[in-house]
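J.: I would like the atomic coordinates for the input below:
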Amino acid sequence: MDLSVIRPSPYPFFISPQNYVHWVETPQSHLFSVDLPGVRKEEIRVELEDSHYLIIRTERDEESTEAMRKFMRKFRLPERVNLDGISATYENGVLTVTVPRSFVRWNLRINSSDLIHSNGNLSARAA
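T.: Coordinates of the predicted model:
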């Protein structure tokens, strides 16, 4: 995996707060990973808020009688991401959320009837 930008942890390697999420940027996507040992898959929620925020949290199952570590983190997503392509996996107590980058190019199209000829220059009318 080619990692272009790795956000280093502000904590020493032996100290990591319980709500720390590791965020890695690759050319293809943003990867969020968090250790959630002992949490069942059904108790994990990955949500989008207003199409701008990624929320990762745990929610206690009403049937469960065991104690659960509460967890909640909220991230503002970058501008160019594919919201429909977001995926999450949970293996061996580690949740990984993949947010793919969007590579859509915006093309500006000018109708020839909107062109104005003045002083030998071409310009387009503002919308």
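J.: C-alpha from now on. contacts and neighbour counts both.
T.: Will do.
J.: And the strands in the protein, which stretches?
T.: 5-6, 22-25, 29-35, 44-49, 53-58, 72-76, 87-91, 94-100, 115-118, 121-124 (DSSP state E).
J.: Just want the most central residue of the chain.
T.: Nearest to the geometric centre of the chain sits residue 99, at 4.5 Å (Cα atoms, centre = their mean).
J.: surely that residue meets residue 80?
T.: No: contact criterion Cα atoms under 8 Å: residue 99 and residue 80 do not qualify, at 10.1 Å.
J.: Among the strands of the chain, which comes closest to residue 108?
T.: strand 121-124 (11.5 Å; Cα to Cα).
J.: Let's see this one next, to set against the first:
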Amino acid sequence: MSNLTLWSRPWDTERWLRDFFGPAAMVDWIQPRAHDQFTPAAEIIRHGDDAVVRLELPGIDVDKDVAVELDRGWLVIHGEHRDEHAEHEHGRSLREIRYGSFRRSFRLPEHVTSDAVSASYEAGVLTIRVAGAYARPEARRIAVTT
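T.: Below is the predicted model of the structure:
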């Protein structure tokens, strides 16, 4: 007998995204963005056993406007890029810089704790290092009582 699986229902994009990317796919990909939100470009690089997440956030005051959190196994980066000139300058003819709130989230392995996460900001790039993200946790022997 073959292990061939056929699609039994029409293409379900939401289910496919959720299965492939995890629950955050619904938040990060499906839901429409408000006009005052943007998604900063991100990359994740493996450096030994560590994961290094880099987000492009030029012109942001990270001390005031960015939060990096570990929430139930998710690395969550959120904040706001404020337009300091909006109140003073009206009638701009070209506006390519994105302002508004942002939120990015990435699933982490279960063994990662907040002690393993560190963040720095330099030259418009927020860099978050997750120490040991790719390390395989050691197996623990469980004592059997008789």
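J.: what's the TM-score for these two chains?
T.: Once superposed, the chains reach a TM-score of 0.60 (TM-score structural alignment, normalised by the length of the first structure), with 94 aligned residues with a Cα RMSD of 2.7 Å.
J.: will you turn the strands of the first structure into TSV that also has distance to residue 109 of the first structure?
T.: Putting the strands of the first structure into TSV (distance: least, Cα to Cα, whole Å) gives the following:
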stretch	distance to residue 109 of the first structure
strand 5-6	34
strand 22-25	32
strand 29-35	29
strand 44-49	32
strand 53-58	32
strand 72-76	31
strand 87-91	34
strand 94-100	27
strand 115-118	12
strand 121-124	11
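J.: nearest to residue 65 of the first structure, of the ones you listed?
T.: strand 53-58 (15.1 Å).
J.: how about the closest one, aligned to which bit of the second structure?
T.: Strand 53-58 of the first structure corresponds to residues 74-79 in the second structure, going by TM-score structural alignment.
J.: Could you list the buried residues of the matching stretch?
T.: 74, 75, 76, 77, 79 (16 or more other Cα atoms under 10 Å).
J.: Show me what the residue nearest to the centre of the first structure lines up with in the second structure.
T.: Per TM-score structural alignment, residue 99 of the first structure is aligned with residue 130.
J.: Name the nearest residue to that match, sequence neighbours excluded.
T.: In this structure, residue 130 of the second structure finds its nearest non-sequential neighbour in residue 117, 4.6 Å apart by Cα to Cα, 6 or more residues apart in numbering.
J.: again, but for residue 103 of the first structure
T.: That would be residue 80: by Cα to Cα, 6+ apart, it lies 7.4 Å from residue 103 of the first structure.
J.: measure that neighbour to residue 57 of the first structure for me?
T.: 24 Å (Cα to Cα, to the nearest Å).
J.: Tell me how many other residues crowd the residue opposite residue 115 of the second structure in the first structure once aligned.
T.: In the first structure, the residue paired with residue 115 of the second structure is residue 84, using TM-score structural alignment. Other residues near residue 84 of the first structure come to 8 when the count uses other Cα atoms under 10 Å.
J.: Over to residue 67 of the first structure?
T.: 9.
J.: any chance you could map the helices in the second structure?
T.: Assigned by DSSP state H, the second structure shows helices spanning 13-21, 24-25, 62-65.
J.: Might you report the residue contacts of the match of residue 99 of the first structure?
T.: 50, 51, 52, 53, 112, 116, 117, 118 (Cα atoms under 8 Å, 6 or more residues apart in numbering).
J.: From residue 21 of the second structure, how far off is it?
T.: The value you get for residue 130 of the second structure to residue 21 of the second structure, if Cα to Cα is used, is 19 Å.
J.: now do residue 127 of the second structure
T.: Counting by Cα to Cα, the gap from residue 127 of the second structure to residue 21 of the second structure is 22 Å.
J.: Which one's more surrounded, the two?
T.: Between residue 127 of the second structure and residue 21, counted using other Cα under 10 Å, the more crowded position is residue 127 (19 against 15).
J.: Next, count neighbours for the nearest residue to that one once chain neighbours are set aside.
T.: Closest residue in space to residue 127 of the second structure, ignoring its immediate chain neighbours: residue 54 at 4.5 Å, by Cα to Cα, 6+ apart. As a burial measure, residue 54 of the second structure scores 20 neighbours (other Cα under 10 Å).
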